[in-house]
Structures are given as C-alpha cells and as structure tokens.
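In: following is a predicted model, sequence given first.
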Amino acid sequence: MKRIIIILSVLITGSTVGQESITLDECYRLMFQNYPLAKQIQLFEKQNTLDTEVISNVRRPQIHLDAQATYQSDVIELPLPITTFEGVNKDQYRATISVNQLLYNGGTTGASLNLKSAQTKTKQKQVEVNLYQLKQQINQLYFSILLSQETYLLLESKQTQLLAKLKEVQSGIKYGVILPTSDKVLEAELLKLSQQFDEAESNRIALIETLSSSIGQSLDHAILFQNPIVNTVLQTEINRPELDLFQLKREEIERSEALIAKQNAPKLLAFATGGYGNPGLNMLDNSFQAFYTAGIKLNWSVFDWSSNKKQRQSVAINKDIIDSEVETFALKTNIALNQQINEMDKIERFISSDLEIIKLRKEILKSADSQLKNGVITSSAYITELTNLYEAENTLLKHKIQLQLAKANYKVIKG
C-alpha cells in the first residue's frame, strides 16, 4: 500500500515539472487563425479579385468573330432589262470580325466595382462575426479545463494531508494510542482518492481534445492552462464586430443605390467591323469581297416608367431593416450583459459564504485532529470532517472559476 502511494505521489508531482503553458488569449488567436470558417476570408478576397477583373474588362475592346454560310429560297431581282447583271446567288458566305470599345457609360463600371468591394467586405466581416461568437464556446472549454486542473491540485493537497495523517495514525497504533484498524480507513480513502485523480485527469484530457479541435492545434495533455486575470470594467458601451457589420451593410446598400442610379445613364461606344464574303456590302456585286464599317453608337434609355426610381426606393428600405436589426442587437446584448452582471454578483456572494464555511470547517477539522490523536474519535469520523472541508474548498474553487468565466463572457458580450 505504501509503495502505491509513493508511486502515485511521484507521478503527480513529477507531471507538473517543465510543462508548457497556454493562455486564454492564445486560444482566441489560434481559433481565429485555424478554425475552418476563417479560410473564407481569403477565399472571398480571391473571389473579389476575379470578379473585379471581369467587371473591369468592360473598359477593354470587345472583339467578336462571326462566320456564316446560308442558302436562301429567294434573292433580290431587278425588274430592269440590264443584261450585265447576273443576279445574286442564293448561297451566300460571310466572315466578320467586330471590335467594340466603350467610351462612356456614366460611371456604371466604377459603381459596379464599388458595390463588389462593399459586398466582399460585408462577407468577410460576417465571417469575423461568426468567429467572434465562438469565443464564448472557447471560454466554456478553457475554464472547464482550468477547473479540472485546479481540482487536481486540490486533490493533491488532500492526499498530502492524508499521507501525513496516515503516518501519525500508524505511529499511534504502534504505541497503542489509536485502534489497530484506524490506518486501514485512511488507506481506503487514499485508494478512493486515486480514483478521483483518474476521473479528474480523464475529464481534463477529453476537454483538451475538444478545445484542440476548436482552435485547430493539437495540445499536449500535460499542457498547463494559465489562470487569466479578468478585470471587468462595467460599462454600457458595446464594441462588437456586429456593429461594424451593420455599418458595412449600410455602405453596401448605398453602393447599390449608386449603381442603380447610373444604369439609365447614356452609353457611348465606338465600333468597327471588317469582313470578307459573297456578297459584300454591295449586294449587286456577285463576288467575294472584303469590306468594313466603323462608327460611334449612343444608347440611352430616356424613359423607363420610373422603374429605376422605384428600384432605388426598394433598396433604400433595407436601411430601415438594418436600423431595426441594430436596435434588436443592442437590446439583446444589454439583456445578456445584465444577466452576466447579476451572475457575477450572485457568485461573489457565494464566495463570501464559502470563505466563512471553510473557516468553520478548518476549526472543526482541527478539533477532530486533536480528538483522533487522543483516541476520542475514529479515523472514519476524522475522514468525514476532512471530506467536508475538501468539499467546501472544492465549492469555493468552482465558484471562483465560475466568476472568472462570467467575467470573460461579459467581456466577450460587451466586445
């Protein structure tokens, strides 16, 4: 039995030597960097680059090649007795190449590029918002691991106390002061304690593996999670990425309005067409000829039955929708903040109560320790009081971790 206890003690104390450590902020950073959703930010940027090139191509010459061969059931005939005109062939052939160059389109291209840029920024910010909302999940995992870690240390403290008490009891048995079987009760409690060690470590490993998946980086099971000092300043100002997202959505709507406003602007193009065919431009010349045409074309939708105006009005309604979303978000956030404040106040009251309970339990255990030495009570009675103290200390530990978690969640909610 002694050998088992010694080995267990060496394993416990030795496992804390030379450990790597990690902080809550590092977990946040790794999550933003490695979570699969984060890849979308770069993908949206690449997509925007390609779409921008496509939109910008409208400013470049547009070249088209056409070729056709046809057979007509009838052709042009001249009702004049001209003997030199042979008539037009019913089979005709033509190949042309056309070049169109946009000269002016009222700024539609620039407006399209601005809209595409605004849409990309909105999509990227939405990804940031979704990642930010995972921070509370990281908080829950991190502080749960921290609780397992601190519980393990508390078990070590209890084990040290039991080992010391076992030596005293064995000495008391030797001199006939304490009942012969009293050490067996303590040895049984130490075995029970080893099971609690296994359970705490198993829970910790499971939580670490879950956290590893969330932050996209494998964490060693022996890594030490640092206890963060969360200083919470209670204030009403909200600084969440959702607010930036709402602003980007407004800007996207404004860009859409600008694009719609320019859609009816006049468009001026230069064009040129060259070709070879039979017949050419001279329909009366029944032979293969080269030909070309060039010119300038103006396209302007002068009247559209107010469709453009109504489109802009429809898009503008989205601004009111965004405003209602902002109000809803602010309301929900303030409610969540108030809930966290109430939670922190409640836990702080519990901690004050825990400290009083522990103080009383220590006095009771001190008395029980003296009674055990004098043979007044049994080892079982002593273990009962020791367990009561341990449970009170464990409750205090849980409340302290819960308070840190509530503070961390408050900071996340507030932004």
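Out: Arrived safely, thanks for sending.
In: alpha carbons only for contacts and neighbour counts from here, please
Out: Noted.
In: and the strands in the protein?
Out: Secondary structure of the chain (DSSP state E): strands located at 21-22, 62-71, 91-104, 224-225, 267-278, 289-299.
In: show me where the protein has its helices.
Out: 2-14, 24-34, 39-56, 108-132, 135-174, 182-215, 241-262, 307-373, 379-414 (DSSP state H).
In: how about the last one: buried residues?
Out: What it means is helix 379-414. 379-380, 382-383, 385-390, 392-414 (16 or more other Cα atoms under 10 Å).
In: circling back: among the strands of the chain, which is nearest residue 83?
Out: strand 267-278 (20.8 Å; Cα to Cα).
In: this is the other structure I want to compare:
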Amino acid sequence: MKELLLFFLLFGLCTANGQITIDDCQEKAKANYPLIKQYDLIAKSSDYTISNANKAYLPQVSITGIGGYIFAGLPEFSSPGSSSGEPNKAQFIGIAQINQTIWDGGATRTQKDIIKTAAEVEKSSVGVALYSIRERVNQLFFGILLIDEQNKQLDILFEELNRGLKKVRLSKENGLAYASDVDEVKAEMLNLEQKKIEFNYTRKGYVQMLSYLIGQELDENVKLEKPIVIEPSGSLTNNRPELSLYSNQLKLVESRSAINQVVLMPKIGLIGAGALIEPGLNFGSSKFNGLALAGISMSWSTAGLYKSSNNKELDKIEMDKITNQQDVFLFNNKLQLTQANSDIEKQKAIIAKDGEIITLKGNVKKSKQLMYDNGLCSMNDLLSSINKENEAIGNQALHNIQLLMSLYNYKTISGN
C-alpha cells in the first residue's frame, strides 16, 4: 500500500511540473517491478510461521485406543463370595494424555528469532535484485538526455545554415555566388535532417523502454529534468543493499547457532494422563477399570552434547564464508568506485579544454566566412569550418552530460 501511494504521489508531482526526474523514474521502476510483491509475501509468510511457533505452548492432547485378543489372560481377582466366571478374551485399552509445556529450554523463542531473521534475509535479497533496476533506468535516462543535447545542437546548426542559404541565394542572384554553393548548403541541411530523424527514432525507443520500466505511458516528446548531483567525497558512506544482506545472513547464522544451547536444556511441563481398560481387572462388579494421574514432567536428552562442538565449528565456518563474500563485494565495489572517480576526473579535464576549443573554432569560422565573402575560399571550406565549430559546441554539451552521468554512476555504485 505504501509503494502504491508513493507511486501516485510521484505521478502527481511529475505531471504538475511537466518534467520527469531521474529519482521519480527510479522509484516508479522499483514500484512497478513484479519482484516488489515479494516484500508483502515474505511478511505474510513470516507472520503465519511465527503464529505456528507460538502454538508450541498450547496444551497438546493425544488419545490412543488399543483393541486386541488376549492369548494369555491378565491376572484375575475376585471378591470373597463372588464367582469369577469365564474371562473375556477381547481386550480394549484407551489412553488419553495432556501435555502443557512450562519451559521448552528457549526453543520457541529461538525458532521465532530464526523466522524473523530469515525473513529479513529474504527481504534483503529482494532489495539487491531491485537495486539492479537503477542501472537500467540510468542508462535510458541519460541516453535520452544525450540525444536531446545532440538534437539541440543540430537545430542550432540548421538555423545557421538556413541563414547562410538565404545569404548565398541572394549572392547568386547578384552574380556573386555559384549555383553549386547553394546546392552544397542544401545538401548539408539534408544531412542534418537525416541525423535528426535517426536521433528521434532512437529517442522514441528509449522513451518506450523507460515507459515500460516505470509502468507509466510517456509521450515520445517528454521532457527530462537534468539531475543535480553533488560531487563525491571520501567520507561518502557505502549504502549498498548487499551489505544489509550480508549483515542479515550473519544474524541468521547467529540465531540458528542458539539451537546448540537449546538442545542441551531440559524441557519442563505439566502432564495429565488417563487409562480405561475393558474388561476390568475384576475388582468388583464393574466391567471397566480406569486410571488417572497428573504431575510435572521433565525430559533431557544428551544427544546434543556429542554434536555441540562440531556444530559450533560449522557455524563459525558459515560465518567466515559470509564475511569472505562481503570482503569480495567490498573489494570489487571499491574497484568500481575508483574507476567511476577516474571517469569523473577525466570528464572534468576534458571540459576544461572545451571552452578554448570553441573559441578557436569560432575564430576559424569567422575567418573562412570573410574569405568566402571575398572569393578567397570555397563554400565547402566554409561549411567545414561551420561544422567544426558546431561539433566543438556539441562536444562541450555532451561532455557536460557525460560528467553528470559519471557523477550519478558513482552515486549509484556507492548506494546513495
């Protein structure tokens, strides 16, 4: 229910703002993924299992009936002056027993602890699986942002070429330009339209996949909001769900190891029993004899003593295996974080040069434009300089998005 309410809340906020954020998509993708239903199923299963464990303290009733034929009769007694008669060879014995546990050595409490911890382990496993969805959302979200930046630069270049086309046509009409110059500009504009078509279809596919992931139909022209990401610091805490899984697995082994102590404890309870025998032992005229007793029962088994030492070693080995898995994960996670940090530094170093490159390419374009206007270079040379300046501007926009993606990737790898 909480996940459903969160889904509608995020949907309302998204609609109101007219843009979708990456955090919205992450939450919706998690709520939409079928595996999310496991949380509710695990909780229900745990509740029912704990309820069964609590029933260990309810009175336990057993009834046994035995019927048979006696080949050698039971001892027979009779009162003075009475006739014993021929004994009945058919015999029936009914036994009823009631046991009420007073103390089971901590078995019920331990079993409940194990059930609760096992449920937490299952939830953590689901959390690990759900976390992998974040990477898919990241790839689609930033893929769309990259395409948007490329389309934006194509639009700017198209407008510039369109202005140039008008100017060249006017020059041609005045006999100052060739018809081929007009054709070259037109051909370049058609190339841009082709690229835009390719980008738009790719974007449409990304939006459709993102819609499927988050369970919400998105318009193919939906606007995505660029995330604001704080640069990582050395003090950033690792909050990956795998660490919670390993922690709960260790707790589960500890809970199960408590059984080693439980089996060594005596079990104390109340007992009541009754027996009905037919025919009776002939102490009187009645055909039935009955017997009833009540008292305190205590049972203690030494079987656990022989296995206790080995069980402790097995539990220690199991905990060492889990700890080793955690160490392997942390090692690989640290390696991923190092690579992600290296990507961030690389993108920052590249961006630092983008501004200078754009300035220089702009100067070259202005020079080529002046040369073309004075008949000192061809239209092809001018278009080449225009494309290179636009490429430099586009690269700067792409590098900024890539830096943003690297920062968010670092955040995802660290579980934040």
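Out: Good, I have the coordinates. As the structure is a computational prediction, the values presented were derived from the model and not from experiment.
In: superposing both, give me the TM-score.
Out: The TM-score (TM-score structural alignment, normalised by the length of the first structure) is 0.84; 396 aligned residues with a Cα RMSD of 3.0 Å.
In: for the helices of the first structure, which one sits closest to residue 97 of the first structure?
Out: helix 39-56 (22.0 Å).
In: residues contacting the nearest residue to residue 215 of the first structure once chain neighbours are set aside?
Out: Nearest residue to residue 215 of the first structure in three dimensions, chain neighbours excluded: residue 31, at 4.0 Å (Cα to Cα, 6 or more residues apart in numbering). By Cα atoms under 8 Å, 6 or more residues apart in numbering, residue 31 of the first structure lies in contact with 131, 214-216.
In: try 7 Å this time
Out: Residue 31 of the first structure makes contacts with 214-216, as judged by Cα atoms under 7 Å, 6 or more residues apart in numbering.
In: nearest to residue 66 of the first structure, out of the helices of the first structure?
Out: Residue 66 of the first structure lies closest to helix 39-56 among the helices of the first structure, at 22.7 Å (Cα to Cα).
In: the closest one vs the second structure, average offset?
Out: In this overlay with the second structure, the average offset of helix 39-56 of the first structure from its partner residues is 1.1 Å by mean Cα distance after the TM-score superposition for the first structure.
In: what does that helix contact?
Out: So helix 39-56 of the first structure is contacted by 109, 113, 117, 120, 124, 127 (Cα under 7 Å, 6+ apart).
In: so how many other residues sit close to the third one?
Out: As a burial measure, the neighbour count of residue 117 of the first structure was computed by other Cα atoms under 10 Å and equals 18.
In: one more: the first one?
Out: Number of residues near residue 109 of the first structure (other Cα under 10 Å) recorded here: 20.
In: who's in contact with it?
Out: Residue 109 of the first structure neighbours (Cα under 7 Å, 6+ apart): 55-56.
In: if we ignore the residues flanking it in sequence, what's nearest the residue positioned nearest the centre of the first structure?
Out: Residue closest to the mean C-alpha point of the first structure, counted by Cα atoms, centre = their mean, is residue 131 at 1.3 Å. Nearest residue to residue 131 of the first structure in three dimensions, chain neighbours excluded: residue 32, at 6.4 Å (Cα to Cα, 6+ apart).
In: alignment lookup: the one you found to the second structure.
Out: Aligned counterpart of residue 32 of the first structure in the second structure: residue 30 (TM-score structural alignment).
In: please tell me I have it right and its match contacts residue 130.
Out: Yes. Residue 30 of the second structure is in contact with residue 130 according to Cα atoms under 7 Å; the separation is 6.4 Å.
In: I figured the residue nearest to residue 131 of the first structure hits residue 38, correct?
Out: Yes. In this structure, residue 32 of the first structure is within contact of residue 38 by Cα under 7 Å, at 6.3 Å.
In: and these two? Which one has more around it.
Out: Set side by side, residue 32 of the first structure and residue 38 show more neighbours around residue 32, with 22 against 17, by other Cα under 10 Å.
In: any idea how far the nearest residue to residue 122 of the first structure once chain neighbours are set aside lies from residue 123 of the first structure?
Out: Leaving aside its chain neighbours, residue 122 of the first structure sits nearest to residue 248 (5.6 Å; criterion: Cα to Cα, 6+ apart). Per Cα to Cα, to the nearest Å, residue 248 of the first structure is found 9 Å from residue 123 of the first structure.
In: just to revisit the earlier point, pick the most deeply packed of the strands of the first structure.
Out: Ranked by mean neighbour count under mean count of other Cα atoms under 10 Å, the strands of the first structure are led by strand 224-225, which reaches a mean of 19.
In: what is the burial count for residue 364 of the first structure?
Out: With other Cα under 10 Å as criterion, residue 364 of the first structure counts 16.
In: I should have written residue 236 of the first structure there, sorry.
Out: Counted with other Cα under 10 Å, residue 236 of the first structure comes out at 11.
In: the residue nearest to residue 122 of the first structure pairs with which position in the second structure?
Out: Aligned partner of residue 248 of the first structure by TM-score structural alignment: residue 248.
In: and that match, what does it touch?
Out: So residue 248 of the second structure contacts 117, 120-121 (Cα under 7 Å, 6+ apart).
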